[in-house]
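# can you look at this prediction? I've put the sequence above it.
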Amino acid sequence: MGTWDIGPFDNDTAADFAGDLDEATMEELESMIRRVLKRSADPADYLITPDAERAVAAAALVVAQHPDGVPACSNYGPSESLPELPAELRMLAVGALDRVVDERSEIVELWGEATNGPRWRQGITRLRDVLAPPIPPQEEALFEI
């Protein structure tokens, strides 16, 4: 089937990752998510699509636990509850999401050719913005000191 929509778990690779998480022990979950994010955040390698798909899914799970996040609800996501993930995974998830949309990412090429590619990219941006909100532009000072 491959990919059927733009959501974090709407592809075979991410759905399989969710299944792996459901089969893991509670103690293994954090390290599994960390490993996926770390591998994808590494700027040294060309990011292949399966690694990017897992990274988006893992980042969505981190976002789901952020106070400003939304649940990673999907029929294809993990069905079991996750333990509280450490806040330090947030910046790792930001790095992974940045790599997903980087020019050295295979998935960018694939989504760039798809009609719903812009919507997919917006979804990645929304996930990233929860973890690292953009800095609003600063207005020029009216008075100099």
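Structure's in. What do you need?

# every contact and neighbour count from this point should use C-alpha atoms.
Will do.

# tell me who's in contact with Leu131.
Val63, His66, Arg90, Met91, Ala93, Val94 (C-alpha atoms under 8 Å, 6 or more residues apart in numbering).

# from the residues you listed, pick the one nearest Asp22.
Closest approach between the contacts of Leu131 and Asp22, by C-alpha to C-alpha: Val63, at 18.3 Å.

# next up, a second structure to put side by side with the first:
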Amino acid sequence: MGTWDIGPFDNDTAADFSYQIDEAAADDKAGVLLVAFREVTENGDDFLDDYLAVKAVASAALVAAQCPGGEPVTTAYGPKQAIPPLPDALRPLAVAALDRVLGEDSELLELWEESDGEEWKAGILRLRAVLTSTGA
């Protein structure tokens, strides 16, 4: 995986995934994100491949961008098409996916830990905080 920065779309896999999101019809975009979350959360105790984890992190960033306190995804590597309002039901799924990404059987976490990825991990925790916030 080519990675050039710590953002959710700052790697080849997530940049490619953004094209998949763009190609989906407006009413299917939430479904694309849902699949990314389920691929991570429903693989049980198996070792989590970085490819799946990266797509889940990118998806979580798109959901968090629509939450109070969320940061918009403005990178040139993210989706070019507008993301319609996403259902609130995606928020707990995004949190569960991020928890799995930060778990002990996560290849993505291992890769970042090899390169002193504390700033990356802090970014994931910020996404998680936005997703769990009530916005009050």
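Cool, the structure landed. All values reported here derive from a predicted model rather than from experimental measurement.

# just the buried subset of the contacts of Leu131 of the first structure, written out for ChimeraX, thanks.
A single ChimeraX command selects the buried members of the contacts of Leu131 of the first structure (16 or more other C-alpha atoms under 10 Å):
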select :63,66,90,91,93,94
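
# next step: the contacts of Leu131 of the first structure restricted to helices.
Among the contacts of Leu131 of the first structure, the members found in helices (DSSP state H) are Val63, Arg90, Met91, Ala93, Val94.

# can I get the residues you listed in CSV with distance to Gln122 of the first structure?
Formatted as CSV, these follow (distance: C-alpha to C-alpha, whole Å):
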residue, distance to Gln122 of the first structure
Val63, 15
Arg90, 19
Met91, 19
Ala93, 16
Val94, 15
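
# the helices in the first structure, which residues?
12-23, 26-41, 49-64, 89-100, 106-112, 117-131.

# the fifth one vs the second structure, mean deviation?
Pointing back at helix 106-112 of the first structure there. Helix 106-112 of the first structure, aligned to the second structure and superposed, deviates on average by 0.6 Å (mean C-alpha distance after the TM-score superposition for the first structure).

# just give the nearest non-adjacent residue to the residue most central in space within the second structure, would you?
The structure's the second structure has its C-alpha centroid closest to Val57; by C-alpha atoms, centre = their mean the separation is 1.8 Å. Leaving aside its sequence neighbours, Val57 of the second structure sits nearest to Pro8 (C-alpha to C-alpha, 6 or more residues apart in numbering; 5.9 Å).
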